[in-house]
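> missing the sequence, but the structure's below:
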C-alpha cells in the first residue's frame, strides 16, 4: 500500500472529498496555507457542474454561465490563480432581461419610467410595489416558523408582482417554485437588508449610499479584473472551464480522479477515507465537499447513534436538463434571455414556451459563437423532458425558441422578420439530477444545528456541500475558502513548523514525504 496509515508523521493534513468548485477552492486555499492536501473525486474531471464544452466553434457552459460583477470571491480566486486577466465583462445588451407573458416576450423594467409602462403588471400591482418604502417591515417574532420567500415578498410587494417577477427569478436561480423556498434560508442577505432598514427599497437605497461613500472615501475594495458597473456580469474568455482548469493546474498531483470513497471513519491521528480498492488514506482533517445525497451515507457510517443527520436526507434537489444549441438563421432579441413565470394558466397556453427559461448565450459574452451565428441554452425541468433523447430533445428546444421569437415579434414594433426556421449546426445536452439543493423553510436552522452537532461529536470532520452557504459560484468559492481557513487555524502549529506559507514559494505540485503513490495522485 503506497500510503502508510500507521505512522501519524505520514498523515496528509487534509483530505477533501469532492472536486467541485467548493472542493477545488478548499484544496487550493489549504495549499496556499502551507498544508498538505489530497483532493479525491469520484468522477473523471474536476469542476462538478462547472465546466465549458466546445462544439463546432461554439462554447457552451455545462453549468453556470455568468456571475455578477460584484462576485469578489471569484475575482480574488482568479487573481490567486493568475487568471484575472482572462476575466471578461458582459455585452451591454445583456443588461436587458425578458419575461414571457400572455403570448409576448416583454422586457423587464429597468427603472421607474419603464416600470410604470410595463404591461407585465396591473396598475393595482404597480401601486402596491411603489408603496413598499412607506410600509415599515416588521420581522417575524423570534421563534416563529420561517416564512416562505413567497410569503415574505407578498407582504412587501403584493402577490401579483411576487408571482410574476420574483417567481420567474427564483425559477432561474433554484429551478424551483417560489413557495418552496425559505425567505431567510434561500435569500439571507436580502431578508437581512430588509430587516435592518425596515424595507426592501430602504435597504437598497442604504446599500447604494454606503457603496458610494466607500468609493468616495477610498475604502471600497478594489476587485481584481476588469472595471465594471454594478449591473455587469463577468466570466472568462474561454468560459468557466478556465477557472476549473486553473484550479486543477494549481493542485497538480494533489488531485486523484476516478477515486470514489466507500467509507470514512476515524483513524490514527484523525480520519481515514477508504477507497473501493480497500486502500485507506489517513488525514488529520476531512472535508466532505459533496452533495447531500453523497454526504449522507458517508456521514452515517461514522456518526454516533445520538447524532441525528436526517436533515441531509430531507433536502430536495432540482433535476435540470440544459439543451445547448448553435444556430444559423436565428436572430435573437437583444438581451440576456427570458424566464417563464410560475403561472398555471399561462403554462396551459400553447403559446407559452415549456421551459424554465432560455439564455441567449451569444448575446452575453463575445467569443461564444462563430461570426454570423447565434447560440442559446434552453433550461427544462428534468421530468418534463425525461422521455426525450437525441434529435427529439433538440427539436423540442427549437420549437420552444420559436415560441419566444414569435412572442418578441408580437410585442416589438420593427422587430426583424425571420424568413426561415432556426437551423441547428451544433448541439449538446446536459442532464443534471440532484443538482441544486432546495433551501426550504427551516433549512438554514437545521443546517446550523447539524454543523454544531458535528463539531462536538466528530471534530475534524467538515461539511462543505452546496446545501450550506448558498448555491452561487461566488458562494461556493467562499465556502471552500472559509472551510480551509478553519482547518488552517486548527493546524496552525504544523504550518509554523514547516516555515509558514512555504507552499506559496514552492513549485505547484511539489511532492511531500508520505505522498500517495502515482496511481492515486500524490499528496503535496
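Happy to help now that I have it. From a predicted model like this one, the values you see are computed outputs, not experimental measurements.
> all contacts plus neighbour counts: C-alpha atoms, from now on.
OK.
> how about the strands of the stretch 201-350 of the chain, start to end?
Secondary structure of the stretch 201-350 of the chain by DSSP state E, counting those that start in this stretch: the strands cover 233-236, 255-256, 261-267, 270-275, 280-288, 317-328, 337-339.
> where exactly do the helices run in the stretch 351-500 of the chain?
361-364, 390-411, 443-457, 473-490, 492-497 (DSSP state H, counting those that start in this stretch).
> and those helices as a markdown table, adding mean neighbour count and distance to residue 333?
Shown next, in a markdown table, are the helices of the stretch 351-500 of the chain (neighbours: other CA atoms under 10 Å; distance: least, CA to CA, whole Å):
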| stretch | mean neighbour count | distance to residue 333 |
| --- | --- | --- |
| helix 361-364 | 26 | 9 |
| helix 390-411 | 18 | 7 |
| helix 443-457 | 16 | 38 |
| helix 473-490 | 21 | 27 |
| helix 492-497 | 14 | 54 |
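> Got another one to weigh against that:
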C-alpha cells in the first residue's frame, strides 16, 4: 500500500537537507526528511570526551553573507556562536621543515622567506599576462601561468589540500576558486581585478565561527525545529516517478514503507543516487570522485609543545614531502576545546595527495603524525588524548570538466519534473555554501509546488 505523505520528500538530514526542509517549513510546506543514520548532521559531527571537544567533520564556518547570518538568527543560535580568536588570522606554511607565517600584507610579503626574490619579482608580470581562452583550467595551470611556480607550491597547493583535500593539478579553478577565475575573465588580470574590487562598507560582517558545544549544535537546532518531520534510521531503497509524482520506498527496522510525494529533493552524496534512482541517466553521478580523509585529534599538555601554536593552524605543501596535509590548532581557535593547560591539535591525513594513507589503522596514523608533529612543532612525548575518524568519501572533487555534472543535474531536473539535487557536490563544499544552496533549492521547490497546485 502506498501512503500519501507530505508534498516534499528530502533524502538526507545533513546540513543541505535540513536547510531546505527548514526554509520550506517556514513557508508552511510539509516535508518528510529521510535519514539512514540514527542522528542528523551528515558530515557535521562533534564528539565530547571529558573536556576534549573534537570536530570529526567541518571545524569552522566562514560566514560571509547576510542570508547565512539571518539563518543562524532564525534558529536562535546567536548566543551560542563563538568567533575564532584573534590568533586565527595567523596561518603557518611549512617551508624546508619550518613553520613560516603566511604573509597577509605587502610588507610581510616582501620579507617572507616563503618565496624567493625572483618569485616575488615574477608577480610584477601578472597584469600583462593574457587571459586564457579555455573554458576551464586546473588550479595548478591557472596559478602557475599567472603567478609562477613558487606561489603555486607554497601559496595555493597547501590550501587546496586544506580546503578540498584535493590535487590542484586536477581541480577546476572555475569551480573551486571561482572569484579568481572571474577576475581573469572580467578584468584580464588578478591584480587589475583586485584594484576594481568593490571596497564599499556595505558588505555584511565576515567571521570565522563555531558554536559553544561544537558545530553539531547547528544541525541539532534544525532538527528540533523540524521535530516530527525527520525519519532517522530509515534507508531509502528506491525513488521512482509515479502517478504524476514520486514514489519513495524505504526501510526502517523490519518495516517496509512506500510513500507518495509531489516532489523529491536528493541531498545524499552523488555516488549514492545511482543505487536509488532506477534510471541510467544517473550513472554519470557515480563518476564524481570523492577524496578519502582521516581526521586525527591529538591532545597534549602545553609544556609538551615547543611551538606557541599562536595561529589558525599549519599547512604542509606537497613539495615538502610529509604525510600530513595540515593541522588546526583547535584549542587556540576556540575556547573550551581542551582541558585547562592543554592543547588540542586536529590533524588531516590522506586526501587526493595520498589516498591510501587515509585508510590506515589508527595506531599507524598516530605513529606517523606524532613523529611529524615532533619535527615540525617541537612536540615531545606521547599525546594524552587521541581520537580518530576515517571518511572513505570525505569531499567531492570539483575536477576540470565538472561542468558536465552541472549540465547533467540541470538536464535531469528539466526532464524529471519535481526532482531536485542539492548537497556539497552542487555549489560548494563548505557549510555556508550548503546553507545557501539549500535556501535556493527550497525556493525552486516552492515555485514548483505553486505551479503544480494550480494544475491539480
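Received it, and whenever you're ready, just let me know what you need. None of the values given here were measured: they were computed from a predicted structure.
> Of the strands of the stretch 201-350 of structure 1, which is nearest residue 186 of structure 1?
strand 317-328 (13.4 Å; CA to CA).
> hmm, back to that, export the strands of the stretch 201-350 of structure 1 as TSV, with columns for mean neighbour count and distance to residue 396 of structure 1.
What follows is the strands of the stretch 201-350 of structure 1, written out as TSV (neighbours: other CA under 10 Å; distance: least, CA to CA, whole Å):
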stretch	mean neighbour count	distance to residue 396 of structure 1
strand 233-236	23	28
strand 255-256	26	39
strand 261-267	18	38
strand 270-275	21	42
strand 280-288	25	38
strand 317-328	23	9
strand 337-339	26	17
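> Just put the helices of the stretch 351-500 of structure 1 in CSV and tack on distance to residue 331 of structure 1.
As requested, the helices of the stretch 351-500 of structure 1 are arranged in CSV below (distance: least, CA to CA, whole Å):
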stretch, distance to residue 331 of structure 1
helix 361-364, 10
helix 390-411, 9
helix 443-457, 43
helix 473-490, 30
helix 492-497, 57
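> To residue 286 of structure 1, which of those lies closest?
It's helix 473-490; of the helices of the stretch 351-500 of structure 1, that one is closest to residue 286 of structure 1 (CA to CA) at 9.2 Å.
> Looking at the helices of the stretch 351-500 of structure 1, spot the one closest to residue 289 of structure 1.
When the helices of the stretch 351-500 of structure 1 are compared (using CA to CA), the closest one is helix 473-490, at 8.1 Å.
> Tell me roughly how far that closest one lies from structure 2 on average.
With mean CA distance after the TM-score superposition for structure 1, helix 473-490 of structure 1 departs from structure 2 by a mean of 0.9 Å once superposed.
> okay, and that helix goes to which residues in structure 2?
Residues 431-448 of structure 2 are matched to helix 473-490 of structure 1 when aligned by TM-score structural alignment.
> Would you mind pulling the contact partners of that stretch?
Outside stretch 431-448 of structure 2, the residues that touch it by CA atoms under 8 Å, 6 or more residues apart in numbering are 15-17, 19-21, 23-24, 58, 61-63, 67-68, 263, 418, 420, 422-424, 426-428.
> and with 7 Å instead?
15-17, 19-20, 23-24, 61-63, 68, 418, 422-424, 427-428 (CA atoms under 7 Å, 6 or more residues apart in numbering).
> Please report how far residue 34 of structure 1 lies from residue 271 of structure 1.
Residue 34 of structure 1 is 20 Å from residue 271 of structure 1, where distance means CA to CA, to the nearest Å.
> meant to ask about residue 471 of structure 1, not that
If you go by CA to CA, the gap between residue 471 of structure 1 and residue 271 of structure 1 works out to 28 Å.
> just residue 285 of structure 1 next, same as before
Residue 285 of structure 1 is 7 Å from residue 271 of structure 1, by CA to CA.
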